[in-house]
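1. Sharing a sequence plus its predicted fold:
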Amino acid sequence: MEILEEAQRLERAGHDIVHLEIGEPDFDTPENVKAAAIEAIKSGFTKYTPATGIIELRKAVAEKLLKENGLKYDPKNQIAITCGGKHALFLAMMTLVESGDEVIIPTPYWVSYPDMVTAAEGTSVFVEGKESTGFKITPDQLRAALTPRTKVVIINTPSNPTGASYSIKELEALADVIVAHPKAIVFSDEIYERLLYDGAEFKSFAALRPELMDRTVTFNAMSKTYSMTGWRVGYLAGPADIMKAVADLESHETSNPTSIAQKAALAAITGDQSSVETMRKEFDRRRLRMVELLNAMPGVSCQKPTGAFYCFPNVRGAIDKVVPEATGNTRSAKFCDKVLEDIHVALVPGCGFGNDDCVRLSFATSMKNIEEGLARLAK
């Protein structure tokens, strides 16, 4: 968000900024979703709702999880609607993690995970997803990181920031490790599940092994799938005892998600899904072009992402050339600052995701922006 604010400041000063940093679809919210929100306003659906969301939406989420993910949850006490996916994760973290607890976070990670752990007074344990393994951790790495103090293991596939996705076989191997450690709870962040490419597979972590259903909390949101980032509607589903504690916290924290946005989310989940595939196909086209252009640059190498809408190229050679004076573990930040200042292209430094050799670029923007931004970078 700091990068976006600085880019917008430069725009206000008259500079032509190419935004490759923003992690949100450039498509409009589907018309049926907007219409549902307008109808909610017109009909006066503008009051408090139950803390965990209207039962119609919770039922729709339950039906979606059963039909698409093979997960059976009771909408009355095992599903909560939240003010975005970030809020869902934060609620669960604050509910479960206490001082002395460890939370295993594979790197590169979504930037908010460690701060959530810190807010809950837990300890982040980072496990490196190496470039040589496609930015994915191995069962042996996970096994070595698990201790009697492990409370939560975070799994995010497809990944923000790398766009990597685990195969079902790879997930099953991780699941077998976790099954052997019965005190560990899995946070399965599945927000990019519908954005897959090159035949990549997806399976919810809770569906991998019967033993994990009661030890997994599943997270998702409307933001990426339906281009609803500003509407702030997410959800989580899990064991009834955990969800009771989540509901209690949510009732005191936010009272309820916005009533109007809940009606919009209901229309998104239950309505025509063709817009999702239209968006995915266009992202796929942009993905291929971005990877091609990045790999043509000296000092840059980019693995082809199989999910989400991000590329996470290694730019170590470019950093050495552009900011040779940069030292420490924030060299990518200095590189991105220089790129924004000199050629007015906004990128996200990898140091915020736990890998200082890389930067994140989003292809959830127009092909024109991709072509122009990478042409400037190539120079």
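-> Received it, and whenever you're ready, just let me know what you need. Residues are numbered from 1 along each chain as shown.

2. When you work out contacts or count neighbours from here on, use the C-alpha atoms and nothing else.
-> OK.

3. Show me the strands in the stretch 101-250 of the chain, by range?
-> With DSSP state E, counting those that start in this stretch as the criterion, the stretch 101-250 of the chain has strands at 102-107, 123-128, 150-156, 185-189, 216-221, 234-237.

4. for those strands, which one ends up most surrounded?
-> strand 234-237 (a mean of 27; mean count of other Cα atoms under 10 Å).

5. out of the strands of the stretch 101-250 of the chain, nearest to Phe283?
-> strand 216-221 (18.7 Å; Cα to Cα).

6. Give me the angle between the helix or strand in which Ala261 is found and strand 216-221.
-> For Ala261, the host element (DSSP states H and E) is helix 259-270. Angle of helix 259-270 versus strand 216-221, following axes from the mean of the first three to the mean of the last three Cα atoms, to 10 degrees, is 100 degrees.

7. Who are the packing partners of helix 259-270?
-> helix 31-42, helix 55-69 (3 or more Cα pairs under 8 Å, 6 or more residues apart in numbering; DSSP states H and E).

8. From the chain's centroid, how far away is that helix?
-> The chain centre lies 20 Å from the centre of helix 259-270; the measure is Cα atoms, centre = their mean, to the nearest Å.

9. In addition, the following structure is provided for comparison:
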Amino acid sequence: DDLKGKINKRTKMVIINSPHNPTGEIIGKKDLEEIAYLVVEEYDSLVMSDEVYSRILYPAGSKFESILQFPGMLERTIMLDCHSKTYAMPGWRFGYGVGAPKYINAISEWITNTSACVPGFVQKAGIAAMERDQTCVDEMVKEFERRRDLTVKLFDGIDDIYCPEPGGAFYAFLDVGELCGKGKKFKNSTDMQEKILHEAFVSTLSGTHFGIKNGYEKTEPKEYIRLAYTVSQEEIKEGHRRISDYLFNSHYNSL
């Protein structure tokens, strides 16, 4: 229903991201089917499906649902994936798109004149990652699940912070609305991000980096910070200690 209010006959493309960055939310099969119906039957739109976290699902081993499975979607969907998440290759910028030839050919012409190609050694590394045993990926997802459970348990236990359980990816998106605003510890989530970094030495990202504006809209809090549980469980515990101590101990010393 929310999507229906945001698209119309002039909409050229609907972009979906599941599992989602920064929330870890997953678009369920029923919702994907409804989106497919809208773009095929009502609006004749394209879909760009960002599926870069498709193999990082919880519980580990869960089946990923793609919008490509529904009638009419193969010819109107551009699916995006990359090696940055699945094979821990961030920064190497090795990604790819799959879609109908007319769209991929147009994209290829544009890329040829903007970024040329992925460096050769990165391409070889990507091929090696795909050709070898995938057990390492499965084991890493299991470890991410343990880190997720720890992160949710620790940060949801902090007063005035709500940490929902993500269904995929490796981020926790904390609702910190109760800590932000007039007369509170932080002006907004951007202020919180900066102070936690410089005073508690923990790196987070404000929800504003993902298009969520600072401030309140009616009664719904719009203040969030994102945590990435891509570090060890011990580092997660230490990050929690520093943030918790900073929030509630006026004599806090991070070291």
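-> Good, I have the coordinates. This one's a predicted model, so the numbers in the text were calculated from it and none came from an experiment.

10. what's the closest of the strands of the stretch 101-250 of the first structure to Lys334 of the first structure?
-> Nearest of the strands of the stretch 101-250 of the first structure to Lys334 of the first structure, taken as Cα to Cα: strand 102-107 at 20.6 Å.

11. just to revisit the earlier point, in JSON lines: the helices and strands packed on helix 259-270 of the first structure, plus distance to Thr147 of the first structure and mean neighbour count.
-> Converted to JSON lines, those look like this (distance: least, Cα to Cα, whole Å; neighbours: other Cα atoms under 10 Å):
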{"stretch": "helix 31-42", "distance to Thr147 of the first structure": "45", "mean neighbour count": "16"}
{"stretch": "helix 55-69", "distance to Thr147 of the first structure": "30", "mean neighbour count": "17"}
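
12. With distance to Pro182 of the first structure as extra columns, can I get these in TSV?
-> Formatted as TSV, those follow (distance: least, Cα to Cα, whole Å):
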stretch	distance to Pro182 of the first structure
helix 31-42	41
helix 55-69	23
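
13. Out of those, which is closest to Leu340 of the first structure?
-> Checking these against Leu340 of the first structure by Cα to Cα gives helix 31-42 as the closest, at 34.4 Å.

14. Which stretch of the second structure lines up against the closest one?
-> Across the second structure, nothing matches helix 31-42 of the first structure (TM-score structural alignment).

15. what does Met192 of the second structure align to in the first structure?
-> Using TM-score structural alignment, Met192 of the second structure sits opposite Phe335 in the first structure.

16. err, Val202 of the second structure, not the other one
-> Looks like Val202 of the second structure aligns to Val345 there (TM-score structural alignment).

17. now do Thr11 of the second structure
-> Residue pairing (TM-score structural alignment): Thr11 of the second structure is matched to Thr150 of the first structure.

18. Let me see the contact set for that match.
-> Asp101, Glu102, Val103, Ile104, Lys183, Ala184 (Cα atoms under 8 Å, 6 or more residues apart in numbering).

19. gap between it and Ile178 of the first structure?
-> 11 Å (Cα to Cα, to the nearest Å).

20. Identify the contacts common to these two.
-> Shared contacts of Thr150 of the first structure and Ile178, counting by Cα under 8 Å, 6+ apart, come down to Ala184.

21. tally of neighbours for Gln69 of the second structure?
-> 13 (other Cα atoms under 10 Å).

22. What's the separation between it and Ile35 of the second structure?
-> For Gln69 of the second structure relative to Ile35 of the second structure (Cα to Cα), the value is 12 Å.

23. Which stretch of the second structure lines up against the helix ranked longest in the first structure?
-> Scanning the first structure for the helix with the most residues, using DSSP state H, yields helix 274-295. Aligned using TM-score structural alignment, helix 274-295 of the first structure spans residues 135-156 in the second structure.

24. So what touches the matching stretch?
-> Against stretch 135-156 of the second structure from outside (Cα under 8 Å, 6+ apart): 55-61, 86-87, 161-166, 170-172, 229-230, 232-233, 236-237, 240.

25. Please report the distance of the aligned partner of Cys358 of the first structure in the second structure from Leu205 of the second structure.
-> Using TM-score structural alignment, the equivalent of Cys358 of the first structure in the second structure is Tyr224. Per Cα to Cα, Tyr224 of the second structure is found 8 Å from Leu205 of the second structure.
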